[in-house]
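Visitor: The following comprises the amino acid sequence and a computationally predicted model.
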Amino acid sequence: MTRTTDTDVIICGTGAAGLALAIDLARRNVGFLLIDKAPHPFIGSRGKGIQPRSQEVFEDLGVIDRIVASGGEYPVQRIYTDDGPVDKAAVEMSEPTPDEPYQIPLLVPQFLTERRLRERLAEFGHAPHYSHELVGFDQDADGVSTRIATPDGEQTVRAAYLIGADGGSSFVRKALGIGFPGKTLGVRAIVADVLVDGVSSDAWHRWGEDTAAQVSMCPLYGTDMFQLQAPVPFDVDLDLSAEGLTAFLRERTGRADVVIRAVNWASAFKMNARLADTYQRGRVFLTGDAAHCHPPTGGQGLNTSVQDAYNLGWKLAAVLDGAPESLLSTYEKERRPIAQAVLGLSERLLEAARNRNTHRGREVSQLDLGYLDSPLTLTNPERDNGVLAGDRAPDAPVTGAGGLPTRLFSLFQGPHWTLLGYDVDDASAPAPRRGLRIHTIGARGDILDTGGYVHSAYGLSSEQWVLIRPDGYVAAVVSTDDLGTVETYLDTVGIRPLAATRPPTAEPSTGMPTPSSSDSTGAPRTRREHRQIRTAAEQRLATAQRELHQLSRQVQRDLRTVRRDGETTAIVARSNFAELAVQSITRLAANLRTDRTDQ
């Protein structure tokens, strides 16, 4: 029996790209189905490097603490030579800076990264569906109809969009007839997760002067295992059992004391560098390894895949919420050139590794990649220094008006755009818009650049504004006089102004609002009705934000009075602040609860 259901997005593939996309859609209240033909999650360590830019992405997605706890910094490389072992750093160990809080790649087995992403997804009430194989699909002007083989029979699911995140052998890509040109790089390799005796876990062990005889063993943090890697001939049958790999290691290293006790996962593969001809065909998109295939050198594949998903997620949600369909065409225009550049880097690093040069520097961090040539970048020909439109938006420590420390990344976090005004007049701020948060920095604003870090990182002058995209890239840098161009830009990406008047609402009670997904008659609400409810909720939220902003300005005035009049006034100011803050935050919390309920 065939069952039929509907959703907004179907994601085929539960690797890092599919999971990151699912989390981003879940936090935006987009309906989706996440499927994989595999019977269970992937168990290998394969893509184990988490680069600094991906760490920033994981912070925004709310999973960075778990990722950090699951891994560690790259260990020292212990290179065994005829003259004895030599220890060398594997990566540049730079200290975090105010604008780049993540400087060091993390080593986390891929199966642990994906486990942490599944845990985060579960917090939104979602889970992957394993043993669900996409066996066919058809698309038309309004959506995609898919056929999915499940343990309970075939299921037909209709969605607005289908995402192929199903790896290098992507069924979705092949079904669309999209070419995957590139080359096999002349390297066959084995990779295995093993329990081993005879090597210490304080180093990444490397043997072999000759390229063809190299072998390495890297400790996998969070486990008792090592990842074994080695090039192997194309025409040799391989024994990937514990006994076979022990014999292989003895032959390569000359060490009889290195013994593999068990193999958790092993694979032999040919290294490829390939890039899909296109990332989109109609309402179907490719992401991750389905769109690009990298050699493992430099730890770029998983990171590029996660950032594909991070770019696509907010655009899908925006279009489903009424933004122009043309927004989705920017996904390929932004991400395909990035993949092309990263493929070139991975090939260069592979050639260096053949010559035993395995040191990695800033080039693998992905912090310097951006979208300067994107159609979403509002260029300013007059700006020739500081952060430019298309650059990654830097972090910076700042201080709230009440004196508490915070960071720009904390202001950016979440599914919204951010507009920062630097030393601007409040009266010049644009009107509130759905999905836009406005902050002003300086003595006249709600945020203080006490250490000058914002000025240093962004190169801003008085009366300048920076628009930050939901994925943490700069969309525009303009002066107050040119704010109209930003407002026009926001219209084109679906960030609409709120209604000029606030609908009448009752004062919040002390109890929680009653959740409801139906109207007063009990009938299910339509998407349009949900949208109207959300608009009203956002209007209430904008009102609360204005009240908090006014409160912060009052606090600043009170604190200036405190400095003039002394301790007694300070006590009164703190008392007034506490009372006003409780009232305003109570209203804001009630509105937030209502927002969550009504969506």
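Guide: Thanks, I have it. Residues are numbered from 1 along each chain as shown.
Visitor: all contacts plus neighbour counts: C-alpha atoms, from now on.
Guide: Fine.
Visitor: Now do the strands in the stretch 1-150 of the chain.
Guide: With DSSP state E, counting those that start in this stretch as the criterion, the stretch 1-150 of the chain has strands at 3-12, 32-35, 49-50, 72-73, 76-81, 84-88, 106-107, 133-139, 144-150.
Visitor: What of the stretch 151-300 of the chain?
Guide: 153-164, 182-197, 203-207, 215-219, 226-232, 259-275, 280-281, 284-286, 292-293.
Visitor: Which neighbouring elements make contact with the third one?
Guide: The criterion is 3 or more Cα pairs under 8 Å, 6 or more residues apart in numbering; DSSP states H and E, and the helices and strands that strand 203-207 contacts are strand 76-81, strand 215-219.
Visitor: what's the longest one packed up against?
Guide: Spelled out, it's strand 76-81. With contacts defined as 3+ Cα pairs under 8 Å, 6+ apart, strand 76-81 has these neighbours: strand 84-88, strand 203-207.
Visitor: The first one relative to strand 76-81, how many degrees between them?
Guide: Read that as strand 84-88. Orientation check (axes from the mean of the first three to the mean of the last three Cα atoms, to 10 degrees): strand 84-88 against strand 76-81 gives 150 degrees.
Visitor: what's next to strand 84-88, contact-wise?
Guide: V76, Q77, R78, I79, Y80 (Cα atoms under 8 Å, 6 or more residues apart in numbering).
Visitor: tilt between that strand and strand 203-207?
Guide: On the basis of the same axes, to 10 degrees, strand 84-88 is oriented at 130 degrees to strand 203-207.
Visitor: Quick check: buried residues in strand 84-88?
Guide: By 16 or more other Cα atoms under 10 Å, strand 84-88 has no buried positions at all.
Visitor: any chance you could map the helices in the stretch 351-500 of the chain?
Guide: 408-412, 453-458, 483-492 (DSSP state H, counting those that start in this stretch).
Visitor: Which SSE is immediately downstream of the longest one?
Guide: To tie it back to what came earlier, the one meant is helix 483-492. helix 527-565 (DSSP states H and E).
Visitor: so how far is that following helix off the chain centroid?
Guide: Relative to its chain's centre, helix 527-565 lies at 29 Å (Cα atoms, centre = their mean, to the nearest Å).
Visitor: Now L121. Nearest residue, chain neighbours left out?
Guide: Counting by Cα to Cα, 6 or more residues apart in numbering, L121 lies nearest to I23, which is 5.4 Å off, once chain neighbours are set aside.
Visitor: Now for that neighbour: which residues touch it?
Guide: Here I23 is in contact with L61, L117, R120, L121, F124 (criterion: Cα under 8 Å, 6+ apart).
Visitor: Tell me who's in contact with the fourth one.
Guide: Residues in contact with L121 (Cα under 8 Å, 6+ apart) are L19, A22, I23, A26, A127.
Visitor: Of the strands of the stretch 1-150 of the chain, flag the one that's most buried.
Guide: Among the strands of the stretch 1-150 of the chain, judged by mean count of other Cα atoms under 10 Å, the one packed with the most neighbours on average is strand 49-50 (a mean of 27).
Visitor: next up, a second structure to put side by side with the first:
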Amino acid sequence: MVMDVLIVGAGPTGLTLAIDLARRGVEALVVERDAGLFPGSRGKGLQPRTQEVFDDLGVLEAIRAAGGPYPARMIWRDGERLGEERMFDAIEADAGTPYTEPLMVAQWRTQEVLYARLAELGGNVAFGRAATGLEQDADGVTVRFADGTTARARYVVAADGGRSAVRRALGVGMTGESVDPAPCLVADVRLTGLERTHWHTFTRSDGTVVALCPLAGTDDFQLQARLAEGRAPDLSLEGVRELVAAHTYLDAEDVTELRWASDFRPRTGLADRFRMGRVLLAGDAAHLHSPAGGQGLNTSVQDAYNLGWKLGAVLRGEAPKTLLGTYEEERRANAAAMLDLSTAVHRGEVRRGKATVQLGLGYRKSSLSVETRTNPTGIRAGDRAPDGTVTGVRLFDAFRGPHWTLLGATTSAVGVRALPAAPESYGPGVFLIRPDGYVGWAGDSFDGVEAYLAEVGV
């Protein structure tokens, strides 16, 4: 049996891609080496652009119910309360940007929501299947598993994290740098004696930082610690208790439970390639970020969102295989920019706010972005398509689904929904919106739309 797509890894990247493929009628199986979903809170920040993606995929309401807003940060220095500060620079909402504040959702809760949505669409995850190697030919890819079994698919997507077994099997390198030489620890804990209205950050003059953030939608706190160089993180309950007692006003016994813990050293990494033949890399398998600024999980989700419609079009025979080449073209450049941003946030060079919400990201330089207007103003080909209202129809409602959307003209093309105009904020012209919410083509009139659609396989 040969399936359409085998997705290796059931994290946010793999689950998002599986959802997008399922709603397109593409046969995909997700395989996960662990016995269940990831249990920790690690990637807890969902940027506004990711919230728009989740709106389209039909999970935003459940995601919002699973989390909440970020609290202000309360700063402590050498045991003294210094005051509070906002985590993010405020961004004003308008008709085109309904979501402007990052949302805090523990990663394990995000994955539960995505997993439930995938099951609702008839998708499946096979747990306890660790990929160990693969071979590919002109027709497909055979993946080997640790239990001695194999699976055959027309395409394979590696979404199996920073230590990706698939990337290593392909021999694709990853280039990066250390962001911070200090060892770090992140953990989910239950504790008493600390109010949940602030993200408490305890700093010392020697550079040690211990932060306790109340995880919205749970009874837990996320513990983050930057330790002195040379100190090895202790991931045991006793070690965490000692750390908290030494750096906060809490006693060791106030930490009542350790639910999950991990250590790391902040670094960056960018895969040399995002595609090799019929195998594509996405998420942490393709790029590694410092956790500062909340860019990693969000960039990963958008990898999947970019890839889903392209794989669907190629597998249905609607688009040439060359369309998949635009995945690396668009997403590798985007990931490189996000790596620079997350590193700058980590080093205190950039504030969290307009730069980190990812609403300004786009693909103007992509070969898929065709701008034919003589003097374009407002939104251009390659830009994110803002929300708005046309003849009583909200654009994000019109965009929702696997189709394209044409603003400012009519068409009989299958798979394209048309509205008679674009909002004034777009500027004058006709706009063709891709399934992932970016402007693919823009022109002064309808002329050229059909040729573009034929080229991309609609």
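Guide: Alright, I've got the coordinates. Worth saying up front: this structure is predicted, and the values here are computed from it rather than measured.
Visitor: picking up where we left off before, out of the strands of the stretch 151-300 of the first structure, which is the most enclosed?
Guide: Most buried of these by mean neighbour count (mean count of other Cα under 10 Å) is strand 292-293; its value is a mean of 27.
Visitor: what range in the second structure does it sit on?
Guide: Counting by TM-score structural alignment, strand 292-293 of the first structure pairs with residues 287-288 of the second structure.
Visitor: can you give me the offset of that stretch from its chain's centre?
Guide: Using Cα atoms, centre = their mean, the offset of stretch 287-288 of the second structure from its chain centre is 11 Å.
Visitor: how much does that stretch stray from the first structure?
Guide: If you overlay the two and look at stretch 287-288 of the second structure, the average distance to its match in the first structure is 0.2 Å (mean Cα distance after the TM-score superposition for the first structure).
Visitor: what does V5 of the second structure align to in the first structure?
Guide: Looks like V5 of the second structure aligns to V9 there (TM-score structural alignment).
Visitor: how much space between its match and L350 of the first structure?
Guide: Using Cα to Cα, to the nearest Å, one obtains 37 Å as the distance from V9 of the first structure to L350 of the first structure.
Visitor: Likewise for D237 of the first structure?
Guide: 24 Å.
Visitor: So which of those two has more stuff around it?
Guide: Set side by side, D237 of the first structure and L350 show more neighbours around L350, with 21 against 8, by other Cα atoms under 10 Å.
Visitor: Map A225 of the second structure across to the first structure for me.
Guide: Here A225 of the second structure is matched to A230 in the first structure, going by TM-score structural alignment.
Visitor: Apologies, that question was intended for G415 of the second structure.
Guide: Counting by TM-score structural alignment, G415 of the second structure corresponds to G435 in the first structure.
Visitor: Skipping adjacent residues, who's closest to that match in space?
Guide: Leaving out its chain neighbours, the residue that sits closest to G435 of the first structure by Cα to Cα, 6+ apart is H416, at 4.9 Å.
Visitor: counterpart of P52 of the first structure in the second structure?
Guide: Under the alignment (TM-score structural alignment), P52 of the first structure maps onto P48 of the second structure.
Visitor: Likewise for T156 of the first structure?
Guide: So, by TM-score structural alignment, T156 of the first structure is matched to T150.
Visitor: Let me see the contact set for that match.
Guide: T150 of the second structure sits next to T142, V143, R144 when contact means Cα under 8 Å, 6+ apart.
Visitor: Now with 6 Å, please.
Guide: V143, R144 (Cα atoms under 6 Å, 6 or more residues apart in numbering).
Visitor: once aligned to the first structure, how far is the top helix by length along the second structure on average?
Guide: The single longest helix within the second structure, with elements called by DSSP state H, is helix 325-346. On superposition with the first structure, the mean distance recorded for helix 325-346 of the second structure (mean Cα distance after the TM-score superposition for the first structure) is 0.6 Å.
Visitor: Chain neighbours aside, what residue packs nearest to the counterpart of E329 of the second structure in the first structure?
Guide: Using TM-score structural alignment, the partner of E329 of the second structure in the first structure is K333. For K333 of the first structure, ignoring the flanking residues on the chain, the nearest one in space by Cα to Cα, 6+ apart is S374 at 6.7 Å.
Visitor: corresponding residue for that neighbour in the second structure?
Guide: Per TM-score structural alignment, the equivalent position to S374 of the first structure in the second structure is S366.
Visitor: Its match: how many residues sit nearby?
Guide: 17.
Visitor: Tell me how far G49 of the first structure lies from V91 of the first structure.
Guide: Between G49 of the first structure and V91 of the first structure the computed distance is 11 Å (Cα to Cα).
Visitor: again, but for D99 of the first structure
Guide: 20 Å.
Visitor: next one: Y310 of the first structure
Guide: 26 Å.
Visitor: Neighbour count for the two, which is higher?
Guide: When Y310 of the first structure and V91 are compared for neighbours, Y310 comes out ahead with 26 against 19, by other Cα under 10 Å.
Visitor: That one -> the second structure?
Guide: So Y310 of the first structure corresponds to Y305, using TM-score structural alignment.
Visitor: try R27 of the first structure
Guide: Alignment note (TM-score structural alignment): R27 of the first structure maps to R23 of the second structure.
Visitor: Not counting its neighbours along the chain, what's nearest that match?
Guide: Nearest non-adjacent residue to R23 of the second structure (Cα to Cα, 6+ apart): L121, at 6.8 Å.
Visitor: coming back round to it: let's have the strands of the stretch 151-300 of the first structure in CSV, adding distance to A544 of the first structure.
Guide: What follows is the strands of the stretch 151-300 of the first structure, written out as CSV (distance: least, Cα to Cα, whole Å):
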stretch, distance to A544 of the first structure
strand 153-164, 34
strand 182-197, 53
strand 203-207, 53
strand 215-219, 51
strand 226-232, 52
strand 259-275, 48
strand 280-281, 41
strand 284-286, 39
strand 292-293, 45
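Visitor: re the thing from before, what about the aligned partner of the residue nearest to G435 of the first structure in the second structure, distance to D20 of the second structure?
Guide: If you follow H416 of the first structure across to the second structure using TM-score structural alignment, you land on H403. Using Cα to Cα, H403 of the second structure is found at 12 Å from D20 of the second structure.
Visitor: Those two: which has the busier surroundings?
Guide: Neighbour totals were compared for H403 of the second structure and D20, and D20 leads with 25 against 18 (other Cα under 10 Å).
Visitor: list the contacts for the more buried one?
Guide: G308.
Visitor: Next, the buried residues of stretch 312-332 of the second structure.
Guide: Neighbour counts over stretch 312-332 of the second structure (16+ other Cα under 10 Å) mark 312-315, 319, 323-332 as buried.
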